[in-house]
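K.L.:
No letters, just coordinates:
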């Protein structure tokens, strides 16, 4: 996958211009790498409990990358036309600027462009949904684990005091198992838990629905005659019939012209 095809052509209806798309192509991969560095640095900062100069260094890296995301968003907003339309159509861009940990989700787009995922339209859609669903769920679990660990570690009555405990709790929560052996006690930890609960329900439901769709397709193979026709099938058949009727009409018109003296 090249940088050129990582960004789509501009859509004037969304306020996009050639300048905004050119800027997106330039910053697509550098910011994706910066987001990965952000996540690694934040992981080291929280799990390693860095102190002194190392804490200052990791905090500075996190702050600089955050500013990079905000600056990239402001530049695209400045290059858009009209800006109000672009702002309304790109709310997710604002979310990425405010939450840099979400930027690695863009890396999943590279995986979905592999030839194995584009053999058929149905497989392509399912592969993209499954990749985004599983990848987003893992990123959500990882990031929320860090947030909860940072909030709970050292708090009175806290049971989550290691990264292993935080990851275990996050997986139990996102899969709706909820053993109850580990529970956040701080306000910020519980707020992060709410985000994980809501995101987990959505992402797990997406993955289950995608797998169910694949199972249904596999089970229906060999029974194509029993499957109901879709609107696309009816439309394609109508177009073929109209083309055939027009061809027959032209042939008859030609035969009538040849028969005239």
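P.N.:
Structure received. Not measured: the values here are computed from a predicted model.
K.L.:
alpha carbons only for contacts and neighbour counts from here, please
P.N.:
OK.
K.L.:
Now do the buried residues in the helix ranked longest in the chain.
P.N.:
Longest among the helix segments of the chain by residue count, using DSSP state H, is helix 187-220. Across helix 187-220, burial judged by 16 or more other C-alpha atoms under 10 Å covers 189-190, 192-193, 196-197, 199-200, 203-204, 206-207, 210-211, 214.
K.L.:
Excluding chain neighbours, give the residue nearest to residue 137 in space.
P.N.:
With sequence-adjacent residues excluded and distances taken as C-alpha to C-alpha, 6 or more residues apart in numbering, residue 137 is closest to residue 203, at 6.2 Å.
K.L.:
ugh, typo on my part, it should be residue 130
P.N.:
Looking at residue 130 with C-alpha to C-alpha, 6+ apart, the closest residue is residue 207, at 5.7 Å.
K.L.:
contacting residues for the one you found?
P.N.:
For residue 207, the contact set (C-alpha atoms under 8 Å, 6 or more residues apart in numbering) comprises 129-130, 133-134.
K.L.:
Would you write a ChimeraX line that selects the buried entries of these?
P.N.:
Applied in ChimeraX, the following selects the buried portion of the contacts of residue 207 according to 16+ other C-alpha under 10 Å:
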select :129,130,133,134
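K.L.:
in the stretch 1-150 of the chain, which spans are helices?
P.N.:
Here the stretch 1-150 of the chain has its helices, by DSSP state H, counting those that start in this stretch, at 18-47, 52-79, 83-89, 91-98, 108-112, 121-152.
K.L.:
putting a second one here so we can go through both:
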């Protein structure tokens, strides 16, 4: 029996999501590029800053249109906001779009008969990719908030990148810390995401090791070792 939705409304929604995920991934990367140029470019770097701002606005408009289309196709009304809370948060805070990497992977896999990677490889690969994109996004956002703040220890993008690495890996050296309210909110979100991603990677790696050792034990002749 096929597991595809038979009702026309979910079927249209699933078809839209499958078709839109890859273009949305491209729009997400363009948004990140535009935001990075806007944050890192010197103030007198015109017209690049204006072009970057236009790119950010245009790609966010794409996210808004996609959200509106899925809200309409779902037929759920306000319930869609609750059941798709991650999509709602990502719409308000587009820099969190790397969290949707798993959904993009799912949409791509529907076009193939079977995954190309094992379960453990998929978890580790996509958790690593999510951590990389999320860390870069958080570094940009924190640098944007912190570099001109009084008493800030994050004054360059290198400081922000170092802070993001330490926060994602839950090391927390304390040599670079946000001092602004917005910077601390970003730090709290990154801490939570870092714990989740680190748990996913370490758990998958441990399970993979146990599976490898179990196979070796099964191949070992009885009474040996």
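P.N.:
In hand now; what should we look at? A quick note: this is a predicted structure, and the numbers were derived from the prediction, not measured.
K.L.:
Single out the most deeply packed of the helices of the stretch 1-150 of the first structure.
P.N.:
Counting by mean count of other C-alpha atoms under 10 Å, helix 121-152 has the highest mean neighbour count of those, with a mean of 20.
K.L.:
Need the residue closest to the centroid of the second structure.
P.N.:
Compute the mean C-alpha point of the second structure, and by C-alpha atoms, centre = their mean the closest residue is residue 98, 1.6 Å away.
K.L.:
now that one, nearest residue through space, not along the chain?
P.N.:
In space, residue 98 of the second structure comes closest to residue 130 once its chain neighbours are excluded; the distance is 5.4 Å by C-alpha to C-alpha, 6+ apart.
K.L.:
Just to check, that neighbour is in contact with residue 96?
P.N.:
No. Between residue 130 of the second structure and residue 96 no contact is recorded; they are 9.7 Å apart, counting by C-alpha atoms under 8 Å.
K.L.:
corresponding residue for residue 38 of the first structure in the second structure?
P.N.:
Under the alignment (TM-score structural alignment), residue 38 of the first structure pairs with residue 31 of the second structure.
K.L.:
Distance-wise, check the closest residue to its match other than its chain neighbours relative to residue 131 of the second structure.
P.N.:
Closest residue in space to residue 31 of the second structure, ignoring its immediate chain neighbours: residue 56 at 5.1 Å, by C-alpha to C-alpha, 6+ apart. Note on residue 56 of the second structure: its distance to residue 131 of the second structure, by C-alpha to C-alpha, to the nearest Å, is 22 Å.
K.L.:
try residue 21 of the second structure
P.N.:
Separation of residue 21 of the second structure from residue 131 of the second structure (C-alpha to C-alpha): 19 Å.
K.L.:
Same question for residue 166 of the second structure.
P.N.:
For residue 166 of the second structure, the distance to residue 131 of the second structure (C-alpha to C-alpha) stands at 12 Å.
K.L.:
and stretch 164-183 of the second structure, how far from the chain's centre?
P.N.:
Put simply, stretch 164-183 of the second structure sits 18 Å off its chain's centre (C-alpha atoms, centre = their mean, to the nearest Å).
K.L.:
Run through who's touching it.
P.N.:
Residues contacting stretch 164-183 of the second structure (C-alpha under 8 Å, 6+ apart): 131, 135-136, 138-139, 141-142, 145-146, 149, 151-154, 159-160, 162-163, 184, 187, 190-191, 193-195, 198.
K.L.:
Distance across it, terminal residue to terminal residue?
P.N.:
12 Å.
K.L.:
and that stretch, which stretch of the first structure?
P.N.:
With TM-score structural alignment applied, stretch 164-183 of the second structure matches the range 170-189 in the first structure.
K.L.:
Chain neighbours aside, what residue packs nearest to residue 159 of the first structure?
P.N.:
Nearest in space to residue 159 of the first structure, with sequence neighbours left out and distances taken as C-alpha to C-alpha, 6+ apart, is residue 182 at 5.7 Å.
K.L.:
ok, that neighbour to residue 243 of the first structure distance?
P.N.:
Here the distance between residue 182 of the first structure and residue 243 of the first structure works out to 67 Å (C-alpha to C-alpha).
K.L.:
do the same with residue 19 of the first structure
P.N.:
Between residue 19 of the first structure and residue 243 of the first structure the distance, using C-alpha to C-alpha, works out to 43 Å.
K.L.:
go on, residue 206 of the first structure?
P.N.:
The gap separating residue 206 of the first structure from residue 243 of the first structure is 40 Å, by C-alpha to C-alpha.
K.L.:
Same question for residue 77 of the first structure.
P.N.:
As for residue 77 of the first structure, its distance to residue 243 of the first structure is 47 Å (criterion: C-alpha to C-alpha).
K.L.:
ok, now residue 126 of the first structure?
P.N.:
Distance of residue 126 of the first structure to residue 243 of the first structure, computed by C-alpha to C-alpha: 33 Å.
K.L.:
same check, this time on residue 161 of the first structure
P.N.:
If you go by C-alpha to C-alpha, the gap between residue 161 of the first structure and residue 243 of the first structure works out to 71 Å.
K.L.:
Just want to know which of these two has more residues nearby.
P.N.:
Counted by other C-alpha atoms under 10 Å, residue 161 of the first structure and residue 243 do not tie: residue 161 has more neighbours, with 17 against 12.
K.L.:
Which residue, other than its chain neighbours, is closest to the more buried one?
P.N.:
Counting by C-alpha to C-alpha, 6+ apart, residue 153 is the residue found nearest to residue 161 of the first structure once chain neighbours are left out, at 4.8 Å.
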